[in-house]
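Colleague: Whatever this is, show me its structure:
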Amino acid sequence: MPKTKFQEIIFTIMMVFMMVYFMICYNIALNVGSMTNQVFLDAFHELVIMGPIAFILDFFIIGYLAKKKAFQIVNLEKDNPFHLVIAISIVSIILMCPCMSLVATLLFKNAGSQIIAIWLQTTVMNFPMAFFLQLCFAGPIVRFVFGKIFNENRA
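Modeller: Coordinates of the predicted model:
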């Protein structure tokens, strides 16, 4: 886990890239009806827009709120420290998914007068994927790579 502001920036960039890129791939595949090689290329066009938005949102707002709430849930004197990591991840998903779904709805869905309905549908469709992507793939991979980059020793 990040120990300095520089490490926090690097960690956030890594996490945002993985989460946003694969969530974009997921949404494009949903929109076109199948997963194709073209989806992976098309996702980069949206990544240049969605990535910075997700970084700013996570680094300056959501990350702070997620940590604050996680420390209210987890008691580090009694609980395994990894419970804090899981709590931060889950609260981040709960906050980021609706926010990023709203951004995607506004920028890419041409929702018109159905903006609330389409935003809610997008959030509901994205939440399960964001949850499992974060907890099972992106989170563990980013923490592993981050630990290797910054030579964190694991007990």
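Colleague: all contacts plus neighbour counts: C-alpha atoms, from now on.
Modeller: Fine.
Colleague: which element is the residue nearest the centre of the chain on?
Modeller: Residue closest to the mean C-alpha point of the chain, counted by CA atoms, centre = their mean, is Met19 at 4.5 Å. Element membership for Met19 (DSSP states H and E) is helix 5-32.
Colleague: For the closest residue to Tyr64 other than its chain neighbours, grab the count of nearby residues.
Modeller: Closest residue in space to Tyr64, ignoring its immediate chain neighbours: Asp58 at 8.0 Å, by CA to CA, 6 or more residues apart in numbering. As a burial measure, Asp58 scores 21 neighbours (other CA atoms under 10 Å).
Colleague: Next: Ser34.
Modeller: Neighbour count of Ser34, defined by other CA under 10 Å: 10.
Colleague: In contact with it, which residues are there?
Modeller: The contact partners of Ser34, by CA atoms under 8 Å, 6 or more residues apart in numbering, come to none.
Colleague: tally of neighbours for Gln114?
Modeller: Counted by other CA under 10 Å, the residues lying close to Gln114 total 9.
Colleague: can you check Val74 too?
Modeller: Val74: 19 surrounding residues under other CA under 10 Å.
Colleague: Also Leu57?
Modeller: Using other CA under 10 Å, Leu57 is surrounded by 16 other residues.
Colleague: got it, and Lys67?
Modeller: Lys67 has 18 neighbours, counted by other CA under 10 Å.
Colleague: One more sequence to fold, the one below, so I can look at both together:
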Amino acid sequence: MPKTKFQELIYGLLMTFFMVLAMELYNAGLINHGLTNAITLHSLPDIFIIFPICFVMGFFFVDRFAPKLASRMVTPGEDKPIFVILARSCVTIAFMCPIMSFWATLIFKKPGIEFLPVWLQTVVCNFPMAFFWQIFFCGPLVRFLFRIIFEQRTSSQPNSQRPD
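Modeller: Down below sits the predicted model:
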């Protein structure tokens, strides 16, 4: 969907924000055996820690090879667009979930010598949420917001070549 570097940046910021927000609330709920208003407010500052890490990992690393890997599963232009979107989302989740679980384990869980099993458990707990949130909620929401932001801007420009 993004066509320019600026659009890629906006798309990446939106996707990162909504994924980090959901995953932080999910993990706060897991740790506290449920989510309450107090726990939600207490977990929000963690977003400021994990958001920049997630953005850098996704925008500068995973987004550079995810489309190439996804194109091995589907062919943009030949396959239905939904299959291209799903392939790209699945590849991104497959890499981002372990990467971000690594950072969350390192920063928030302080596992010491038990790092590997704590990290693996974190990946296993986070993967279903990351997958379903991305496929059914975050991805569609961000694509919707992105279309609103950039289609209005281009369609409201003077002398546009729109058929009436």
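Colleague: other SSEs contacting the next helix-or-strand element following the helix holding Met19 of structure 1?
Modeller: Beyond helix 5-32 of structure 1 on the C-terminal side, the first helix or strand identified by DSSP H and E is helix 37-57. With contacts taken as 3 or more CA pairs under 8 Å, 6 or more residues apart in numbering; DSSP states H and E, helix 37-57 of structure 1 sits against helix 5-32, helix 81-108.
Colleague: hmm, back to that, mean shift of the helix holding Met19 of structure 1 relative to structure 2?
Modeller: Helix 5-32 of structure 1 differs from its equivalent in structure 2 by a mean of 0.5 Å after superposition (mean CA distance after the TM-score superposition for structure 1).
Colleague: For that helix, name the packing helices and strands.
Modeller: Secondary-structure packing of helix 5-32 of structure 1 (3+ CA pairs under 8 Å, 6+ apart): helix 37-57, helix 115-132, helix 139-149.
Colleague: Which of the ones you listed sits closest to Phe6 of structure 1?
Modeller: With CA to CA as the measure, helix 139-149 is the member of the helices and strands packed on helix 5-32 of structure 1 nearest Phe6 of structure 1 (12.2 Å).
Colleague: Okay, buried residues for the closest one please.
Modeller: Gly139, Ile141, Val142, Arg143, Phe146, Gly147 (16 or more other CA atoms under 10 Å).
Colleague: what do you get for stretch 128-139 of structure 1?
Modeller: Met129, Ala130, Phe131, Leu133, Gln134, Leu135, Ala138, Gly139.
Colleague: Figure out the length between the terminal residues of it.
Modeller: With CA to CA, to the nearest Å applied, stretch 128-139 of structure 1 spans 15 Å between its terminal residues.
Colleague: now do stretch 27-41 of structure 1
Modeller: End-to-end distance for stretch 27-41 of structure 1: 13 Å, by CA to CA.
Colleague: from the chain's centre, how far out does it sit?
Modeller: Relative to the mean C-alpha coordinate of its chain, stretch 27-41 of structure 1 is positioned 19 Å out (CA atoms, centre = their mean, to the nearest Å).
Colleague: Next: stretch 139-155 of structure 2.
Modeller: Put simply, stretch 139-155 of structure 2 sits 16 Å off its chain's centre (CA atoms, centre = their mean).
Colleague: cool, and stretch 85-103 of structure 1?
Modeller: Relative to its chain's centre, stretch 85-103 of structure 1 lies at 6 Å (CA atoms, centre = their mean).
Colleague: how far apart are that stretch and its match in structure 2?
Modeller: Overlaying structure 2 shows stretch 85-103 of structure 1 at a mean distance of 0.5 Å from the equivalent residues (mean CA distance after the TM-score superposition for structure 1).
Colleague: Now do that stretch: everything it contacts.
Modeller: Contacts with stretch 85-103 of structure 1, where a contact means CA under 8 Å, 6+ apart, come from 54, 57-58, 62-63, 66-67, 69-70, 73-74, 119-120, 122-123, 126-127, 130-131, 134-135, 139.
Colleague: okay, the buried residues of helix 139-149 of structure 1 in CSV with distance to Leu84 of structure 1 next?
Modeller: As requested, the buried residues of helix 139-149 of structure 1 are exported to CSV (distance: CA to CA, whole Å):
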residue, distance to Leu84 of structure 1
Gly139, 13
Ile141, 17
Val142, 16
Arg143, 14
Phe146, 17
Gly147, 17
